[in-house]
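S.K.: When you get a sec, could you give me coordinates for this:
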Amino acid sequence: MRTERIADTDVRFRRGGAGSRAVVFVHGFLEDQYVWDGVIGELGSAGVETVQLDLAGLGERTDAHGPFTLDRFVSEVRAVVDSLDKPVVLVGQSMAAPIVELVAATRPERTLGLVLLAPGPLAGTHLPAEVVERFRESGGSTRAQRELRRQLSSSLSEADLDRLTVIGERVRPKVVCALVDCWNAGHPDGEMPSRYTGPVLVIRGADDGCVTAEGAEQVRKRFVAADTATVDGAGHWAHLEQPAAVAALLDAFLAKAPAADTATPRVGQQRWTTAFAEKSAGSFAEAFAEDVVLEATVLTRPVEGREQVKQVLAAASGIYESLEFTYDSSRGPRTYLEWEATAFGGMPIQGVTILAADDDGRIVRAAIHHRPLGAALRFSAELRARLHGHIDPAYFYDGDRQPARPPAN
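M.R.: I've put the predicted structure just below:
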């Protein structure tokens, strides 16, 4: 085990083991980096390095100055990820689940997967004022913290309760209040599908009264490729209550995660899926290189240039009533995405999108293949109507005109 520091900061992190991949563990509310020791001790995956750190105001950093915000925590964890010389799997518990999701969203090319344990929703819990006040007032109160943990767990030992209480009572009351505000208010990104599109595992304790089965499902649904798992005999602190069970789930996840030597950049794909989720021309503009070229089944010829392409795709995203990316694969700078959608009152549409990105991850060429033919023709005619006065109608199918017949021999 060795300790390193991010230059010009008080952020320190511990590295254990060795391997081509790293698992970065981020602790939750009123905890510290050492709560993961039991899980790490049970891990059986070979070729994996483990990384632990304390968030500002907690653990060995109780004297850290503010602000204590989600953005600050994301910046610290991202700095740790950037300092590692390998791709990572990010593990976050409770309050840390939104933190690691936001890190993954900004570092998709470095992130092999996410494991969210007893995850708080990125959009925030928005608990009733009287409940929030109980958490805020727990700062500096050994009795209050111990009682909250007892209520939300099912098999925490007295030793673990003592240990967590000691960790929590060292946190300054004003920091406790700031942390409560973080996970209760949440982040604006939580109101939309996740920007991270890689593999995700959502884990909850079967007896967790804070993160219910319904709550875990709501978290799962925000991701393109996410599974759920339940740990029996555990509440909100499954990593302490049942460390071997949590380690087994993590080992299984690591076994299925992309190998480090085959991981490929996903920046272009990330920007593409985010743009479709947000349905705005501005989001598409951020995804594209200036000279981007768009080809599609619904176009009579390619559309060229960022300005025109962003208008076409912003209009197209507004036609879909639902859109789900069901499979992706990458090879070098090229990404293949399969998707399923509905439009026009539930009409099913399927397709494949091929993206080519430059060295900066900006998309330089996109090819979108729609099926079946009837849906593609209707889609093209609808684009023609929506973009009237903005894009030359010759790019689209004229629904009032029969397709030209091939000349006779």
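
S.K.: For the rest of this, base every contact and every neighbour count on C-alpha atoms.
M.R.: Will do.

S.K.: now the strands for the chain?
M.R.: 2-5, 12-16, 21-26, 48-53, 88-93, 111-117, 199-205, 225-231, 288-296, 303-304, 322-331, 334-343, 347-357, 363-371 (DSSP state E).

S.K.: can you pull the contacts of E4?
M.R.: Each residue near E4 by Cα atoms under 8 Å, 6 or more residues apart in numbering is listed here: 12-15.

S.K.: Show me which pair in those residues is furthest apart.
M.R.: Farthest-apart pair in the contacts of E4 is R12 and R15; separation 10.1 Å (Cα to Cα).

S.K.: Next, show the common contact partners of the two.
M.R.: Common neighbours of R12 and R15 (Cα under 8 Å, 6+ apart) are 3-4.

S.K.: distance between the ends of stretch 286-304?
M.R.: Terminal residues of stretch 286-304 lie 16 Å apart, using Cα to Cα, to the nearest Å.

S.K.: so how far is L90 from the residue nearest to D208 when sequence neighbours are not counted?
M.R.: Spatially, and ignoring its direct neighbours in sequence, D208 is nearest to G235 (3.8 Å; Cα to Cα, 6 or more residues apart in numbering). In this view, G235 and L90 are 21 Å apart by Cα to Cα.

S.K.: same check, this time on Q151
M.R.: Per Cα to Cα, Q151 is found 28 Å from L90.

S.K.: neighbour count winner among those two?
M.R.: Taking other Cα atoms under 10 Å, Q151 and L90 do not tie; L90 has more neighbours (26 against 13).

S.K.: For that one, give me its contacts.
M.R.: Listed by Cα under 8 Å, 6+ apart, the contact partners of L90 are 23-26, 100, 104, 111, 113-115.

S.K.: do A178 as well
M.R.: Contacts of A178 by Cα under 8 Å, 6+ apart are 68-69.

S.K.: Include neighbour count and distance to I167 when you put the contacts of E4 into CSV, please.
M.R.: As requested, the contacts of E4 are exported to CSV (neighbours: other Cα atoms under 10 Å; distance: Cα to Cα, whole Å):
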residue, neighbour count, distance to I167
R12, 18, 18
F13, 19, 18
R14, 16, 18
R15, 18, 21
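
S.K.: Which residue comes closest to R334 once chain neighbours are left out?
M.R.: R334 sits nearest to A356 (Cα to Cα, 6+ apart), 4.5 Å away.

S.K.: rewinding a little: now the contacts of L90 in a markdown table, with distance to L70 and neighbour count?
M.R.: Shown next, in a markdown table, are the contacts of L90 (distance: Cα to Cα, whole Å; neighbours: other Cα atoms under 10 Å):
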| residue | distance to L70 | neighbour count |
| --- | --- | --- |
| V23 | 21 | 26 |
| V24 | 17 | 23 |
| F25 | 16 | 26 |
| V26 | 13 | 26 |
| V100 | 10 | 27 |
| A104 | 14 | 27 |
| T111 | 19 | 30 |
| G113 | 20 | 28 |
| L114 | 17 | 27 |
| V115 | 18 | 28 |
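
S.K.: Pretty sure the residue nearest to R334 sits against Y336.
M.R.: No: if you go by Cα atoms under 8 Å, A356 and Y336 don't touch, sitting 9.1 Å apart.

S.K.: Who has more neighbours out of the two?
M.R.: Per other Cα under 10 Å, whichever of A356 and Y336 has more neighbours is A356, with 22 against 16.

S.K.: one more to line up against the first:
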Amino acid sequence: MRLNLVEAGEGPPLVLLHGLFGAAGNWGAIQKHLAATHRVLAMDLRNHGASDREAAMDYPAMAADVAETLGDLGAAPAAVLGHSMGGKVAMALALTQPGLVERLVVADIAPVAYPPALRGYVAAMQAVPLAPGLTRREADAALAGAVPEANIRAFLLQNLRFGEGGPAWRLGLGEIAAAMPVIEGFPAVEARYEGPVLVLNGERSSYVRPVHHDRIRALFQRAEFATVPGTGHWVHAENPQGFLALLEPFLAGR
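M.R.: The predicted model follows:
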């Protein structure tokens, strides 16, 4: 699948891959900053944003989308940065097509299976009554029972369009709901990626724990680990300056 993307800047190519329920636009300020030194390609993964819908959401298939898009753009090899689900896509790409990945950055995710903690979000989004005249306040209220955190509801509601034709999600919610067991996991792979790898975890996040380090190093022998201060799971949004301070030297090969 050829993915929709937002492109900015000139220089060595850098791919940005968002997490579950995200979109290319989530990278906004980070992309703008990095565009001073790189050709930055922020992609909408399948079933997200303006990219096409497809039932399969296994990581090799999503990695193949990124590979196809890079090939069409003549942008490989590239540095590849992925957050959360996008980090798993980035890891799958490096393991299955290492020649396309000049270096790899994984933001707050490990190549392991996670508990089904986010399935309630999908069900709550599917249950929002998309009737003409629905307001953002009403949609927020409809999500509140399953998603008590206001900031997470605001993030999810970025995907709800209001306008002509009535409200609509810019997500393949049905496809995502069916694929959640696959999204939560990570495929068993025999391959190894030998390029440089930076794993960034949030100081307050439990997504990448010391118990995961051996698994990461088994697949990525050159993995380095660093912590973004004062952040939970959304490391690049919660402390963009701290995130960039760790990211930019790695991208520059320092």
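
S.K.: tm score of chain vs chain?
M.R.: Scored against TM-score structural alignment, normalised by the length of the second structure, the superposed chains reach a TM-score of 0.78; 229 aligned residues with a Cα RMSD of 2.7 Å.

S.K.: rewinding a little: tell me which residue of the second structure matches up with the residue nearest to D208 of the first structure.
M.R.: Structural alignment (TM-score structural alignment) places G235 of the first structure against G232 in the second structure.

S.K.: Relative to R204 of the second structure, how far out is its match?
M.R.: Separation of G232 of the second structure from R204 of the second structure (Cα to Cα): 5 Å.

S.K.: and Q218 of the first structure, how many neighbours does it have?
M.R.: Neighbour count for Q218 of the first structure, taken as other Cα under 10 Å: 12.

S.K.: Please enumerate the helices of the first structure.
M.R.: In the first structure, the helices defined using DSSP state H lie at 37-42, 70-83, 96-106, 129-136, 142-152, 158-169, 173-185, 213-220, 238-241, 243-256, 267-278, 281-287, 306-319, 373-386.

S.K.: Tell me which of these lies nearest to V51 of the first structure.
M.R.: Nearest of those to V51 of the first structure, taken as Cα to Cα: helix 70-83 at 8.9 Å.

S.K.: in the closest one, what counts as buried?
M.R.: 70, 73-74, 76-78, 80-81 (16 or more other Cα atoms under 10 Å).

S.K.: got a list of what the residue opposite L254 of the first structure in the second structure once aligned touches?
M.R.: With TM-score structural alignment defining the correspondence, L254 of the first structure maps onto L251 in the second structure. L251 of the second structure sits next to 79, 103 when contact means Cα under 8 Å, 6+ apart.

S.K.: go again using 7 Å as the cut-off
M.R.: Contacts for L251 of the second structure were tallied using Cα atoms under 7 Å, 6 or more residues apart in numbering; there are none.

S.K.: same check, this time on L164 of the first structure
M.R.: L164 of the first structure neighbours (Cα under 7 Å, 6+ apart): E31.

S.K.: ok, now with 6 Å
M.R.: Residues near L164 of the first structure by Cα atoms under 6 Å, 6 or more residues apart in numbering: none.

S.K.: Leaving out chain neighbours, which residue sits closest to A229 of the first structure?
M.R.: Leaving aside its chain neighbours, A229 of the first structure sits nearest to I203 (4.8 Å; criterion: Cα to Cα, 6+ apart).

S.K.: separation between the equivalent of the one you found over in the second structure and K32 of the second structure?
M.R.: The alignment partner of I203 of the first structure in the second structure, by TM-score structural alignment, is L200. Distance of L200 of the second structure to K32 of the second structure, given as Cα to Cα: 20 Å.

S.K.: Which one of these two is surrounded by more residues?
M.R.: Between L200 of the second structure and K32, counted using other Cα under 10 Å, the more crowded position is L200 (23 against 15).

S.K.: where's H33 of the second structure relative to H233 of the second structure, distance?
M.R.: 21 Å.

S.K.: higher neighbour count, these two?
M.R.: Taking neighbours as other Cα under 10 Å, H33 of the second structure and H233 compare with H233 leading, 21 against 15.

S.K.: Name the nearest residue to that one, sequence neighbours excluded.
M.R.: Distance criterion Cα to Cα, 6+ apart; nearest residue to H233 of the second structure, sequence neighbours excluded, is S205 at 5.3 Å.

S.K.: Also L53 of the first structure?
M.R.: Nearest residue to L53 of the first structure in three dimensions, chain neighbours excluded: F13, at 4.5 Å (Cα to Cα, 6+ apart).

S.K.: Now do the contacts for that neighbour.
M.R.: 3-4, 52-53.

S.K.: and in the second structure, which of the residues you listed remain?
M.R.: Cross-checking the contacts of F13 of the first structure against the second structure gives 52-53 as conserved contacts, using both residues aligned by TM-score structural alignment, their matches' Cα atoms under 6 Å.

S.K.: Which among the contacts of F13 of the first structure count as buried?
M.R.: Buried among the contacts of F13 of the first structure (16+ other Cα under 10 Å): 52-53.

S.K.: can you list the contacts of F13 of the first structure in CSV and add distance to L127 of the first structure?
M.R.: Shown next, in CSV, are the contacts of F13 of the first structure (distance: Cα to Cα, whole Å):
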residue, distance to L127 of the first structure
T3, 38
E4, 38
Q52, 30
L53, 28
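
S.K.: So what's the residue count around the closest residue to R149 of the first structure other than its chain neighbours?
M.R.: Computed as Cα to Cα, 6+ apart, the closest residue to R149 of the first structure that is not its neighbour in sequence is L161, at 7.4 Å. Using other Cα under 10 Å, L161 of the first structure is surrounded by 18 other residues.

S.K.: And L161 of the first structure, how close does it get to Q269 of the first structure?
M.R.: From L161 of the first structure to Q269 of the first structure the distance is 44 Å (Cα to Cα).

S.K.: try D162 of the first structure
M.R.: Going from D162 of the first structure to Q269 of the first structure by Cα to Cα gives 46 Å.

S.K.: before we move on, the earlier item: can you find the partner of the residue nearest to L53 of the first structure in the second structure?
M.R.: Looking across to the second structure (by TM-score structural alignment), F13 of the first structure lines up with L5.

S.K.: again with A213 of the first structure
M.R.: In the second structure, A213 of the first structure lands on R209 (TM-score structural alignment).

S.K.: wait, what's in contact with its match?
M.R.: If you count contacts by Cα under 6 Å, 6+ apart, R209 of the second structure has none.

S.K.: go again using 10 Å as the cut-off
M.R.: Going by Cα atoms under 10 Å, 6 or more residues apart in numbering, R209 of the second structure touches 108-110, 201.

S.K.: out of those residues, which one sits closest to A188 of the second structure?
M.R.: Distances from A188 of the second structure to the contacts of R209 of the second structure, taken by Cα to Cα, are shortest for A110, at 13.1 Å.

S.K.: Please look at the closest one and A92 and confirm they touch.
M.R.: No: taking Cα atoms under 10 Å as the definition, A110 of the second structure is not a contact partner of A92, at 11.4 Å.
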